[in-house]
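Undergrad: structure, please.
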Amino acid sequence: MNAIWGQIAKRQRPSLRTIFDTDPGRLAYLTLSQGPLRFDWSKTHLTKEVIADFLALTDEAGFAAARDALFAGDPVNNTEGRAAEHSAERGEGNVESVARARMLHRRMRALIDAIEGEALGPVRHILHIGIGGSALGPKLIIDALSDDGARYEVAVVSNVDGTALEQAIARFDPHATLIAVASKTFTTTETMLNAASAINWMVEAGVEDPYGRVIALTAAPERAMEWGVDETRVLPFGETVGGRYSLWSSIGFPAALALGWDAFESLLEGAAAMDRHFRLARPSENAPLLAAFVDQYYVRAMGAQTRAVFAYDERLKLLPSYLQQLEMESNGKQVKRDGSPVDGPTAPVTWGGVGTDAQHAVFQLLHQGTVLVPVEFIASIEPGNLLDPAHHRALLVNCFAQGAALMRGKDNDVDPARAYPGDRPSTTILLDDVTPEALGALIAFYEHRTFANAVLMGINPFDQFGVELGKDIARSIDAEGTGAFDPSTRALIDLALPGG
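TA: Reported below is the predicted structural model:
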């Protein structure tokens, strides 16, 4: 690590209670409101001195130039020679890329209008088939923003395990189902196998033109047409939109159809507002950058290997899973942008759950375990239900109490098993409500936080070569048999796959 990291690591670390006692004004510089979101980092060990160190590190890492390059559409994904233009899908970025994204959005809306007019026949069910970012993003959005009045029943299938597809189609009428196949290359093995099986399901049910009920969401429209999808039902997106950053593009089609175009536009605008904040705010008042300071402090200076995210709102129950891919696939790297080894830990393991369920499962470790786990609480001021307000009050009371308890702790000299060490850090993010605008802003915040962490570490967050080796070996099992593998793998293949 360089000199600044050394300085950060050597600074004394008073307890959180001591920091609050000696720095009563910390709420002023460690809380920030941005649109429908409020961030509170005051229960972390960041101090004015530590923030000053990180601001110096930000300058040294060339953060401003890297951020400008991101929004300019420069090839920030240096290993693949590509830009990363998910922000252009929201209207913020290279002028030409923004114009192209708007054109493709208009194409998507026109198809949605046609579907709503029953140009493809009656549609009551949407079967969305994808994997990774092609599934996690739409699934999160639809789950968080749907209500009992949703216009379509949606199932998102990603697992190649046939049970997942079988369970999804069991409740669908094949004659009233629309299939959305989401694959950037339109060659993803799991996705294309699931898509072929879905087509067979329609054929067996006597659907007259099953391919006529398929919408292709892809950056390779020619392959989709070769597979059998008519050009009028292909919704392209750009090569510069990566999978885990793609829900703003045509990958978001099932959400735009199920939730309505107005909701999808509000989602985009909420994200665009966070784009503008990230691009224009001063570093000391920049929400994604400050959050990255917290991440870097605990991982690199304090040795934390995991980060826990708990959504105290049932509508956001899929957020921890979404963040797992976003953060670990982006920043789980071993080399820097120039190919040299990283000089410290990179992304921690992201995990989490839903409050209050998690309190009765994993919070024992958080309060009294021996590992350091920075915690992030996410909650909404407005409830997502019409039941007695006591439900939402109890939810928020528990959320706020957990953060206070992690920090405060409790001594017990008589019975050590009932003692709580405290001094355990947490961040709280409050939404005004789980609306399309707020959710768009929240997801964009996490995207930019991931990018800011990458810049501070000097790595490229936009490639994901780590997922390729296992895929290559899986393909070779069918192509080469068992001879090329270690004895353990050969034995497993022989036992479970007769014939090799």
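
Undergrad: alpha carbons only for contacts and neighbour counts from here, please
TA: OK.

Undergrad: in three-state terms, label the closest residue to residue 333 other than its chain neighbours for me.
TA: Distances taken as C-alpha to C-alpha, 6 or more residues apart in numbering place residue 346 nearest to residue 333, at 6.7 Å, with adjacent residues excluded. Assigned by DSSP: H, G, I helix; E, B strand; the rest coil, the conformation of residue 346 is coil.

Undergrad: residues near residue 346, how many?
TA: Using other C-alpha atoms under 10 Å, residue 346 is surrounded by 23 other residues.

Undergrad: for the one 4 residues further on, same thing?
TA: Using other C-alpha under 10 Å as the criterion, residue 350 is surrounded by 19 other residues.

Undergrad: how far away is it from residue 360?
TA: Relative to residue 360, residue 350 is positioned 19 Å away (C-alpha to C-alpha, to the nearest Å).

Undergrad: follow-up on the earlier one: these two touch, right, the residue nearest to residue 333 and residue 457?
TA: Yes. Using C-alpha atoms under 8 Å, residue 346 is in contact with residue 457, at 7.2 Å.

Undergrad: contacting residues around residue 307?
TA: Residue 307 is in contact with 348-351, 373-376, counting by C-alpha atoms under 8 Å, 6 or more residues apart in numbering.

Undergrad: just the buried subset of those, written out for PyMOL, thanks.
TA: In PyMOL syntax, the buried subset of the contacts of residue 307 is picked out as below (16 or more other C-alpha atoms under 10 Å):
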select buried, resi 348+350+373+374+375+376
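
Undergrad: also this sequence, please, to line up against the first:
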Amino acid sequence: MSEAVWNKLKGLPKPTLAELFDADGGRLDLLATRFELGDETCPGAIRFDWSKTHLDAAHIAAFEELAEATDFAGRRAALFAGEIVNPTEGRAAEHTAQRGVGSEESVALAFENHARMAAIVEAIHRGAMGEVKHLIHVGIGGSALGPALAIDALARDGAMVEVHVVSNIDGCALEAAFAKCDPATTMLAVASKTFTTIETMTNAESVLSWMREHGVQDPYGRVVALTAAPEKAIEWGVDETRILPFSESVGGRYSLWSSIGFPVAMALGWPDFAEFLDGAAAMDIHFRDTNGLANLPLRAAFADQYYTRLRGCQTRAVFAYDERLALLPDYLQQLEMESNGKSVKVDGSPVDGPTAPITWGGVGTDAQHAVFQLLHQGTNLVPVDFIAAIAPGDDLNPAHHRILLSNCFAQGAALMAGKASEDPARAYSGDRPSATILLDEVSPATFGALIAFHEHRTFANAVLMEINPFDQFGVELGKEIAKQIEKGGTAFDPSTEALLQLAGIA
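TA: Okay, the predicted model is just below:
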């Protein structure tokens, strides 16, 4: 049935953005929505403006038909009920339960784990482990990208504990963290779902060695483990009282809301971390209870599918016009490309079209003097997301923020309108799509809602493509070969063998 809908979509006319605005005076009301997070306990709002995309009434109706054909409602219900939605691994995906929205049993377990984490965070802040000025957090993938983004976005005004997130096995990354820390006042957080990830465990061992070399008598006494395998952490040497577990059904790139968020709570304090969870829960409830075009993540997925499937766009660009969100494009790269970079459907049959585009981006206004040349005049059609905040994050002359936002909004207008010229080198074709996400302010609540929006957008895209967004077997092959190299005795292609010889590894 979905194939018939796709055939219908491919046959629809594709009017320009200018034609769409000219033909429909209510377009802005239809495709630009202010999302209110909640009451005074979860304040804030975000404007989601998809009016500068090529979605029109005919495409919207067909995409809503596609959502019905792919059982979007059923798969969404299964997600929130804690049913198996990752069939290749036989798992649920219960990151929303960490925010209080999910099956009753899973929400209760998440509440218990959060209470345990809150108690440890607050005890450390009170001085129960002595003076703690620094936390080195070692993890990789979702265990590092999410905490790094959240801390950079929310803790710039002064962190309660300075957190240094280290993911790379390259020793230069760890040495850079050491240079900023005093071993006597530093704690270590080890974030690994299995507590066997080689990059993370190697980095953790090196942090312990650094502590010993600088006179810390009991380095294991300064370790907190964040894991779904508590028994492995105990075997490694962490005291049971400093192990923060999370459920096996919480995937790595969706784990920021679990004990993987410990460094965020250490930096912000528990009340702000709780507000972060509440903001995400507000988006969860909207996504769970709203249907069709009014569902904001699903609306975004309609546009995403339009550009990948109907217009052949191989990339999607994300530009944060806010220095606090500089790491957001990196975070979304993993979320979207690891989730939806697949070639088979849930039933194992080949995907009959492109799946996830390549997600990339940067920070405005820097990017305007780098990659925007291609966006405005290049031959590639690239849908762009602009993300900004009305309230500035600085106390400088208001001109700074006014110029920043003026540039953000001007870029979207210019991409759409273009500009004719008799000189071809100075001509802009226009009709280039963009969406704008405008936060009232970058707060724990709005930031939580923003991340949850992108999680659900990723899931909605997967449903429309009939793929499983929760496994990531493509990550494993390179790891397996790296382990073979470490063990030695395995023959590879001539190029790889030559590289190993030159590096002195073979």
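
Undergrad: so which of the contacts of residue 307 of the first structure comes closest to residue 18 of the first structure?
TA: Closest to residue 18 of the first structure out of the contacts of residue 307 of the first structure is residue 374 (18.2 Å), distances taken as C-alpha to C-alpha.

Undergrad: which position in the second structure aligns with residue 188 of the first structure?
TA: When the second structure is aligned by TM-score structural alignment, residue 188 of the first structure is paired with residue 197.

Undergrad: could you pull out the strands in the stretch 251-400 of the second structure for me?
TA: 315-320, 358-363, 384-389 (DSSP state E, counting those that start in this stretch).

Undergrad: how about the helices in the stretch 151-300 of the first structure?
TA: 162-170, 189-204, 221-227, 253-259, 261-280, 287-296 (DSSP state H, counting those that start in this stretch).

Undergrad: would you mind getting the average deviation of the second one from the second structure?
TA: Its matched residues in the second structure lie on average 0.4 Å from helix 189-204 of the first structure after superposition (mean C-alpha distance after the TM-score superposition for the first structure).

Undergrad: please tell me how far that helix is from the chain's geometric centre.
TA: Between the centre of helix 189-204 of the first structure and the centre of its chain there are 27 Å (C-alpha atoms, centre = their mean, to the nearest Å).

Undergrad: packing partners of it?
TA: strand 125-129, helix 162-170, strand 177-182 (3 or more C-alpha pairs under 8 Å, 6 or more residues apart in numbering; DSSP states H and E).

Undergrad: in three-state terms, label the residue of the second structure positioned farthest from its centre for me.
TA: Here the second structure reaches farthest from its C-alpha mean at residue 422, the gap being 43.3 Å by C-alpha atoms, centre = their mean. Assigned with three-state DSSP, residue 422 of the second structure falls in the coil class.

Undergrad: where's it relative to residue 413 of the second structure, distance?
TA: Residue 422 of the second structure is 21 Å from residue 413 of the second structure, where distance means C-alpha to C-alpha.

Undergrad: contacts only, for residue 415 of the second structure.
TA: Applying C-alpha under 8 Å, 6+ apart, the residues near residue 415 of the second structure are 375-376, 430-434.

Undergrad: ignore what I typed, I meant residue 313 of the second structure.
TA: Residues in contact with residue 313 of the second structure (C-alpha under 8 Å, 6+ apart) are 307, 357, 380-383.

Undergrad: which of those sit farthest apart?
TA: Most distant of the contacts of residue 313 of the second structure, by C-alpha to C-alpha, are 357 and 380, 13.0 Å apart.

Undergrad: how many residues are close by the corresponding residue of the second structure for residue 262 of the first structure?
TA: Alignment note: residue 262 of the first structure maps to residue 271 in the second structure; criterion TM-score structural alignment. Number of residues near residue 271 of the second structure (other C-alpha under 10 Å) recorded here: 11.
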